[in-house]
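Peer 1: no letters, just coordinates:
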């Protein structure tokens, strides 16, 4: 299996082989991260620019650490102290980093489509600069969904994580799905595995059209995707193998879509008692940051018997190392 993708902007057109390449490469880097010396010279001499036009802790930090573990040089962009405040356009900012010798750009922006626009501009200029979408508006967050996938598959088979492990599993995604780019990317990746994905949220945060989300024209995979929506929590949790809770995207809500956070927790908050409807070995995930006591009870979040949240953060470095490695070299898996 070889990697040919120059940019990672969306998971809508990812193939099974591409998912497995990322999972297997991340697994090998997970082993590297367990060593005393956690650095490899794979991307030595390359420059990775983290262009985060929107606030981030986990994603930005893990991309920076991933690049450094691969021996790449990093450039970190801070919009508040940049020339954007003087009227420079986003594309001109990207071109400035290109002129500095950047090989890969990791882009986060509050507006959907910005990473795609930068990637298109790099392609138009005929330069071999890879662009990785680190979250754009309400569109997608591919690396988060890939680390979620890696976390789950590694739990099922730590030696050989692969997409087929999720076939037939039931996975519930609960929360603010309407505003969530994490949910959109996870829907693509999880349904590609053959898992049943059940979405649960109030109707204001889960419009009826989400039932047809995976039937959009940009799905060229020909996969029989199983996606279901629920406006109450119990049907989604019934016999679930994994439960993924999502943060209420209050900074993206333009209308009052919920009566109160307290009422939301009463109806859709994931608690230890509610998990009794799931399978006995159910695990809970959350992309963070977490509103404790809203999407998930605080005691459940910290319980290692159920929670995979800390593993998700750890997985993030290995998965982002894998993406940067594949985009920066495109070598065959196992060629490190």
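Peer 2: Thanks, I have the structure now. All values reported here derive from a predicted model rather than from experimental measurement.
Peer 1: going forward, measure contacts and count neighbours with C-alpha atoms only.
Peer 2: Fine.
Peer 1: immediately after the helix or strand that contains residue 154, which helix or strand?
Peer 2: Per DSSP states H and E: residue 154 is located in helix 142-156. Next helix or strand after helix 142-156 toward the C-terminus (DSSP H and E): strand 170-174.
Peer 1: any buried residues in the helix holding residue 154, and which?
Peer 2: Judged by neighbour count using 16 or more other CA atoms under 10 Å, the buried positions of helix 142-156 are 142-154.
Peer 1: what about stretch 279-292, start to end distance?
Peer 2: Separation of the first and last residues of stretch 279-292 by CA to CA, to the nearest Å is 23 Å.
Peer 1: buried stuff in that stretch?
Peer 2: 282, 283, 284, 285, 286, 287, 288, 290.
Peer 1: now swap in stretch 14-25 and tell me
Peer 2: Within stretch 14-25, the residues that count as buried by 16+ other CA under 10 Å are 14, 15, 16, 18, 19, 20, 21, 22, 23, 24, 25.
Peer 1: before we move on, back to that, which one of the buried residues of helix 142-156 is nearest residue 207?
Peer 2: residue 145 (21.2 Å; CA to CA).
Peer 1: not counting sequence-adjacent ones, nearest residue to the closest one?
Peer 2: residue 186 (4.9 Å; CA to CA, 6 or more residues apart in numbering).
Peer 1: I'd say the one you found and residue 147 touch.
Peer 2: No. The criterion here is CA atoms under 8 Å, and residue 186 misses it with residue 147 at 9.9 Å.
Peer 1: what's next to stretch 242-257, contact-wise?
Peer 2: Residues outside stretch 242-257 that contact it (CA atoms under 8 Å, 6 or more residues apart in numbering) are 170-177, 179-180, 183, 204-205, 237, 270, 282-291, 295-296.
Peer 1: surely residue 275 touches residue 237?
Peer 2: Yes. Look at residue 275 against residue 237 with CA under 8 Å: they come within range, at 7.2 Å.
Peer 1: who has more neighbours, these two?
Peer 2: Between residue 275 and residue 237, counting by other CA atoms under 10 Å, residue 237 is the more crowded of the two (27 against 23).
Peer 1: dropping in the other structure now:
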């Protein structure tokens, strides 16, 4: 199963450019990405209320369809749906009928028969959410919660919201993504988002064994030397070493990786004094990042987690709104016919 990039824009957007699925950042405009950030900003305040709910998805059923394990992503999607007043069904695929041989298509048909309105999909195969979006009944929104090495668009957008909160802008910013770029769906989505939103420069810093062959075609500059790559940075995003996806000896050792590419206070000092430190989590302390940096004054890692709920609320509400609008137009067209 591969990602269906050419059709992603037409698949994701309604006829008038509203979001109806959220599968990838490829092809999405700066205006739409800014709308997502602005909508997420408006939801930040909901999390500070005594009663943390708005009625935007009241009466709607959201199914968390996770074929891969996840703690942060799944729990923040669940919280986001509940804060939008949706009914939420968490499906543990490892114990579901799929593990007994039921096909993905049959699983979807059964879930649709329960009158589900939205599937939040996390899958180990690139392109799975695209396949599902092409297969489901019209009116059911699909949100990509991470697919293979392809994309993790909500993580990238919560990272963009965090950057905008702390820097106030994207133009002129120099941003580096450091570590296991090869296995990171997050990095691909971050590079797309940063370029679309107008960052001055996106760098990736990693050993050659942890870089995809086509990385520069994504729109970034490659640095193999951490000291050189950290110069003049406004934002540094550290990535988790995804050892579960690695085949063969891509790394000499974790200790050697930390010496060359781990973020220590000494390396952070090479960046601008107000450079912020980010990490999508979970963090391997002492491998990717020093505890003093992860917990230090320049770290915004916990802000990212908080922003995850607001961004996922924004994407879910916007996609559902787009589905409702598209269905309304379809009914009008049917009436006219």
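Peer 2: Arrived safely. All figures in this text were calculated on a predicted structure; none of them were measured in a lab.
Peer 1: post the TM-score for the overlay when you can.
Peer 2: The pair, once superposed, lands on a TM-score of 0.89 when counted by TM-score structural alignment, normalised by the length of the first structure; 308 aligned residues with a CA RMSD of 1.4 Å.
Peer 1: circling back: the residue nearest to residue 145 of the first structure: what's it in contact with?
Peer 2: Counting by CA under 8 Å, 6+ apart, residue 186 of the first structure has contacts 142, 145, 146, 148.
Peer 1: and with 10 Å instead?
Peer 2: For residue 186 of the first structure, the contacting residues are 11-12, 140-149, 173, 180, 192, 197, 244, by CA atoms under 10 Å, 6 or more residues apart in numbering.
Peer 1: what kind of secondary structure is residue 88 of the second structure in?
Peer 2: Taken by DSSP: H, G, I helix; E, B strand; the rest coil, the conformation at residue 88 of the second structure corresponds to strand.
Peer 1: skipping adjacent residues, who's closest to it in space?
Peer 2: Closest to residue 88 of the second structure by CA to CA, 6+ apart is residue 62, at 4.9 Å.
Peer 1: now swap in residue 40 of the first structure and tell me
Peer 2: Of all residues not flanking residue 40 of the first structure in the chain, residue 70 sits nearest, at 5.2 Å (CA to CA, 6+ apart).
Peer 1: the second structure: which residue goes with that neighbour?
Peer 2: Correspondence of residue 70 of the first structure to the second structure, assessed by TM-score structural alignment: residue 84.
Peer 1: quick check: the gap between its match and residue 155 of the second structure.
Peer 2: Here residue 84 of the second structure is placed at a distance of 19 Å from residue 155 of the second structure (CA to CA).
Peer 1: look at residue 272 of the second structure and tell me its secondary structure.
Peer 2: Assignment for residue 272 of the second structure (three-state DSSP): coil.
Peer 1: ok, back up a step: what's the overlap in contacts for residue 275 and residue 237 of the first structure?
Peer 2: 243, 282.
Peer 1: list the residues that contact the residue nearest the centre of the second structure.
Peer 2: Taking CA atoms, centre = their mean, the centroid of the second structure lies closest to residue 155, which sits 2.6 Å from it. Residue 155 of the second structure is in contact with 73, 145-146, 161, 185-187, 189-190, 280, 304-305, 307-308, 311-312, counting by CA under 10 Å, 6+ apart.
Peer 1: quote the end-to-end distance of stretch 230-241 of the second structure.
Peer 2: One end of stretch 230-241 of the second structure to the other measures 19 Å (CA to CA).
Peer 1: just tell me the aligned range of that stretch in the first structure.
Peer 2: With TM-score structural alignment as the criterion, stretch 230-241 of the second structure aligns to 237-248.
Peer 1: so where do the helices sit in the stretch 1-150 of the second structure?
Peer 2: With helices called from DSSP state H, counting those that start in this stretch, the stretch 1-150 of the second structure shows them at 8-12, 30-44, 72-83, 104-113, 128-135.
Peer 1: and of these, who's closest to residue 93 of the second structure?
Peer 2: The nearest among these, by CA to CA, is helix 104-113 at 10.0 Å.
Peer 1: next, the buried residues of that closest one.
Peer 2: Buried, per 16+ other CA under 10 Å, within helix 104-113 of the second structure: 108, 112.
Peer 1: what do you get for stretch 293-301 of the first structure?
Peer 2: 293, 294, 295, 296, 297, 300, 301.
Peer 1: measure it end to end?
Peer 2: Per CA to CA, stretch 293-301 of the first structure runs 9 Å from first to last residue.
Peer 1: could you tell me where that stretch falls in the second structure?
Peer 2: By TM-score structural alignment, stretch 293-301 of the first structure lines up with residues 286-294 in the second structure.
Peer 1: now swap in stretch 7-24 of the first structure and tell me
Peer 2: Under TM-score structural alignment, the match for stretch 7-24 of the first structure is residues 21-38.
Peer 1: off-centre distance for the matching stretch?
Peer 2: 12 Å (CA atoms, centre = their mean, to the nearest Å).
Peer 1: try stretch 193-201 of the second structure
Peer 2: Its chain's C-alpha centre and that of stretch 193-201 of the second structure lie 16 Å apart, by CA atoms, centre = their mean.
Peer 1: with stretch 89-107 of the first structure instead?
Peer 2: Centre-to-centre, stretch 89-107 of the first structure and its host chain are 23 Å apart (CA atoms, centre = their mean).
Peer 1: quick check, residue 312 of the first structure in contact with residue 286.
Peer 2: Yes. Look at residue 312 of the first structure against residue 286 with CA atoms under 10 Å: they come within range, at 8.1 Å.
Peer 1: list residues touching both of those two?
Peer 2: Shared contacts of residue 312 of the first structure and residue 286, counting by CA under 10 Å, 6+ apart, come down to residue 148.
Peer 1: so residue 298 of the second structure touches residue 279, yeah?
Peer 2: No. Using CA under 10 Å, residue 298 of the second structure is not in contact with residue 279, being 12.0 Å away.
Peer 1: mean deviation, the longest helix along the first structure versus the second structure?
Peer 2: Counting by DSSP state H, the longest helix found in the first structure is helix 309-329. Once superposed with the second structure, the aligned residues differ from helix 309-329 of the first structure by a mean of 0.5 Å; criterion: mean CA distance after the TM-score superposition for the first structure.
Peer 1: packing partners for that helix?
Peer 2: helix 16-33, strand 47-52, helix 58-69, strand 104-109, strand 130-136, helix 142-156, strand 283-285 (3 or more CA pairs under 10 Å, 6 or more residues apart in numbering; DSSP states H and E).
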